[in-house]
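Q: fold the following and give me the result.
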Amino acid sequence: MRKASEQPWRTAIPSLNVVATSTVFQQDHNGYTHQDPGMLGHLADKKPEFIREYLPADANTLLAVFHKILNDRQKINLVVSSKHPRAQWFTMDEAKELVDNGLKMIDWASTDFGDEPDVVIASSGTEPTIESLAAISILHKKMPELKIRYINVVDILKLRSQTLDTRGLTDEEFDMYFTKNKPIIFAFHGYEGLVKDLFFDRHNHNLHVHGYRENGDITTPFDMRVLNQMDRFDLVKSVVKNLPNAEKYAQIVQEMKGMIAKHNQYIRDEGRDLPEVENWKWEGLK
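A: Alright, predicted model coming up:
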């Protein structure tokens, strides 16, 4: 594609669109053969002008992504999306904004109200978004005074520095989203190194990524997340431990450890995930 694009007589060709639907955090029956989200990292190493990677969290965002990529030329687009029934998080307008801008602060899942947050929680991917929102719900119930900013990232490579990719956010834009020094808890669909690379040239290195840690198994969907510490309980623990006054909330950490122990016992006794996990729904921040 690079060489062809240098020839003025070659017409731009429609993009190659790769759709990955057997997501690492929702296996059910596929097992080890499908537990490798490495395509994200592999393509990210290619020429940035030709590569796009989208991780829509719901159906509306997936539709907005497809509207964009089906009209693309001279690109390789990787779309990672679950084929399982999922909650609808975003309106069509929100979904279009997410895809157009690559990411968005989600007001209805944030409690900073435009102020400097105490913590930034970000997610990229279907299951990471579910777990991040569940973690925010737990945190708000237990720490209503905590100022949380939630960011959903659909176009993960949009986080690149403009020195590497002209589409990337400027440092000023990046700091507006992620702040210069507040703790960032980032739930990610793929290997953690990709997100760490994206943050390398930025001001804020107070980054704590929860992605795939090569802890695969043939187990329940939620247990795959627990094994890789990309579950709601570990995300809550990560938030609390990275607050300046973490010792004040030590009891919350113990409660989350208790929930993980309860989960581990339940799946061995029942062969399925906890009812409060399987039946969880977003209740809003009251």
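Q: alpha carbons only for contacts and neighbour counts from here, please
A: OK.
Q: now the strands for the protein?
A: 16-20, 51-54, 76-80, 103-105, 119-124, 148-153, 184-191, 207-212 (DSSP state E).
Q: can you put those strands in a markdown table and add mean neighbour count?
A: Below are the strands of the chain laid out as a markdown table (neighbours: other CA atoms under 10 Å):
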| stretch | mean neighbour count |
| --- | --- |
| strand 16-20 | 14 |
| strand 51-54 | 22 |
| strand 76-80 | 23 |
| strand 103-105 | 20 |
| strand 119-124 | 26 |
| strand 148-153 | 26 |
| strand 184-191 | 25 |
| strand 207-212 | 23 |
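Q: between these, which one is nearest to residue 249?
A: The minimum distance between residue 249 and the strands of the chain falls on strand 119-124, with 14.6 Å, by CA to CA.
Q: between the closest one and strand 207-212, how big is the angle?
A: Put simply, strand 119-124 runs at 30 degrees to strand 207-212, going by axes from the mean of the first three to the mean of the last three CA atoms, to 10 degrees.
Q: and strand 119-124, what does it pack onto?
A: If you count contacts as 3 or more CA pairs under 8 Å, 6 or more residues apart in numbering; DSSP states H and E, strand 119-124 packs onto helix 126-142, strand 148-153, strand 184-191.
Q: got the contact list for that strand?
A: 55-57, 129, 132, 147-154, 156, 178, 182-189, 239, 243 (CA atoms under 8 Å, 6 or more residues apart in numbering).
Q: second input sequence below; structure requested for side-by-side comparison:
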Amino acid sequence: SSVRQINALVAGKTLEPRWLSPELARQQVDAGLMVWDFASDEHPDLVMAACGDYPTKETMAAIDIVKTHCPNAKIRCVNVSSLTTVGFGTLRRVADQKFFDKVFTDDKPVIFNFHGYPQTVKSILFNYAVDSTRFDIRGYKEIGSTTTPFDMHVRNETSRYDLAIAAFRQLGRNGVVPFEEAEHLASIYQGKIDENTAYIKANGVDLPEIDAWVWPAARGLDEAKEEAWHGQTN
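A: Purely as a prediction, here's the structure:
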């Protein structure tokens, strides 16, 4: 337990994936952020990062979508579990500039999905020598009311479909994917958003495919194992 510190523990109300083994989870708790190798490519064209349980699930689903349509696009998945006023990581182990560049790269675009206000992450970036314009930070914008869980993500542009659209367009701008193809894919997933919105109005819940999604490595598991699925592929 910590001494002379205030600890805030925030927990969700729903069953969520277990992404890491206990050993890897301990490593991330110690560092405060980690590249998730099982969901990453070497020499990435794009970094997709998340902080928070629901944003993490949406980011992982977005990576799955992008890799399904653009298998040659190289994506790095970064997960952040600790933030401080002086940088990413824990108070005992704040990420310095070298580690920051190693994790987020020093020149690739980053789509960062956050469970709080985007300005929080923007303020932390001031601690680093970084071109903040390459960071597309998504988070809570105080938009939404009594609605479905996924629709709250849509209204705040933190849903898997919003993230996939942003990724397709970024890959199109960078020439990784032909621009016309990127825009076509973006339009498909804008249609998915519109389809789910219409379904909510008619049924009061999200489309079944939203809650049914699992990381590719967990597909095909029996029901008991799928309930305890985690994202590792090794």
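Q: superposing both, give me the TM-score.
A: TM-score for the superposed pair, counting by TM-score structural alignment, normalised by the length of structure 2: 0.85. Supporting figures: 211 aligned residues with a CA RMSD of 2.0 Å.
Q: can the strands of structure 1 go into CSV with extra columns for distance to residue 273 of structure 1?
A: As requested, those are arranged in CSV below (distance: least, CA to CA, whole Å):
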stretch, distance to residue 273 of structure 1
strand 16-20, 24
strand 51-54, 28
strand 76-80, 24
strand 103-105, 30
strand 119-124, 22
strand 148-153, 26
strand 184-191, 20
strand 207-212, 19
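Q: what does residue 259 of structure 1 correspond to in structure 2?
A: Structural alignment (TM-score structural alignment) places residue 259 of structure 1 against residue 192 in structure 2.
Q: ignoring the adjacent residues along the chain, who's closest to that match?
A: residue 161 (7.4 Å; CA to CA, 6 or more residues apart in numbering).
Q: what sits against the one you found?
A: Counting by CA under 8 Å, 6+ apart, residue 161 of structure 2 has contacts 62, 189-190, 192-193.
Q: again, only using 10 Å
A: 58-59, 61-62, 65-66, 153-154, 167, 186, 188-193 (CA atoms under 10 Å, 6 or more residues apart in numbering).
Q: go through those residues and name the one nearest residue 212 of structure 2.
A: residue 61 (11.1 Å).
Q: hang on, that closest one packs against residue 160?
A: Yes - Residue 61 of structure 2 lies in contact with residue 160 (CA atoms under 10 Å); the separation is 5.7 Å.
Q: overlap of the contact sets of those two?
A: With CA under 10 Å, 6+ apart, residue 61 of structure 2 and residue 160 have common neighbours 55, 210.
Q: excluding residues flanking it in the chain, which one is nearest the most centrally placed residue in structure 2?
A: Residue closest to the average C-alpha location in structure 2 (CA atoms, centre = their mean): residue 59, at 2.9 Å. Of all residues not flanking residue 59 of structure 2 in the chain, residue 160 sits nearest, at 5.9 Å (CA to CA, 6+ apart).
Q: was I right about the one you found contacting residue 189?
A: Yes - when contacts are counted by CA under 10 Å, residue 160 of structure 2 is listed as touching residue 189 (9.3 Å).
Q: what do the two both touch?
A: In contact with both residue 160 of structure 2 and residue 189: residue 65, using CA under 10 Å, 6+ apart.
Q: check contacts around residue 169 of structure 2.
A: 163, 175, 177-186.
Q: residue in structure 2 paired with residue 279 of structure 1?
A: By TM-score structural alignment, residue 279 of structure 1 lines up with residue 212.
Q: and its match, how many residues sit next to it?
A: 7 (other CA atoms under 10 Å).
Q: ok, it - contacts?
A: Going by CA under 10 Å, 6+ apart, the list of residues near residue 212 of structure 2 is empty.
Q: and residue 171 of structure 1, what's its match in structure 2?
A: Match for residue 171 of structure 1 (TM-score structural alignment): residue 97.
Q: got the contact list for that match?
A: So residue 97 of structure 2 contacts 87, 103, 106, 127-130 (CA under 10 Å, 6+ apart).
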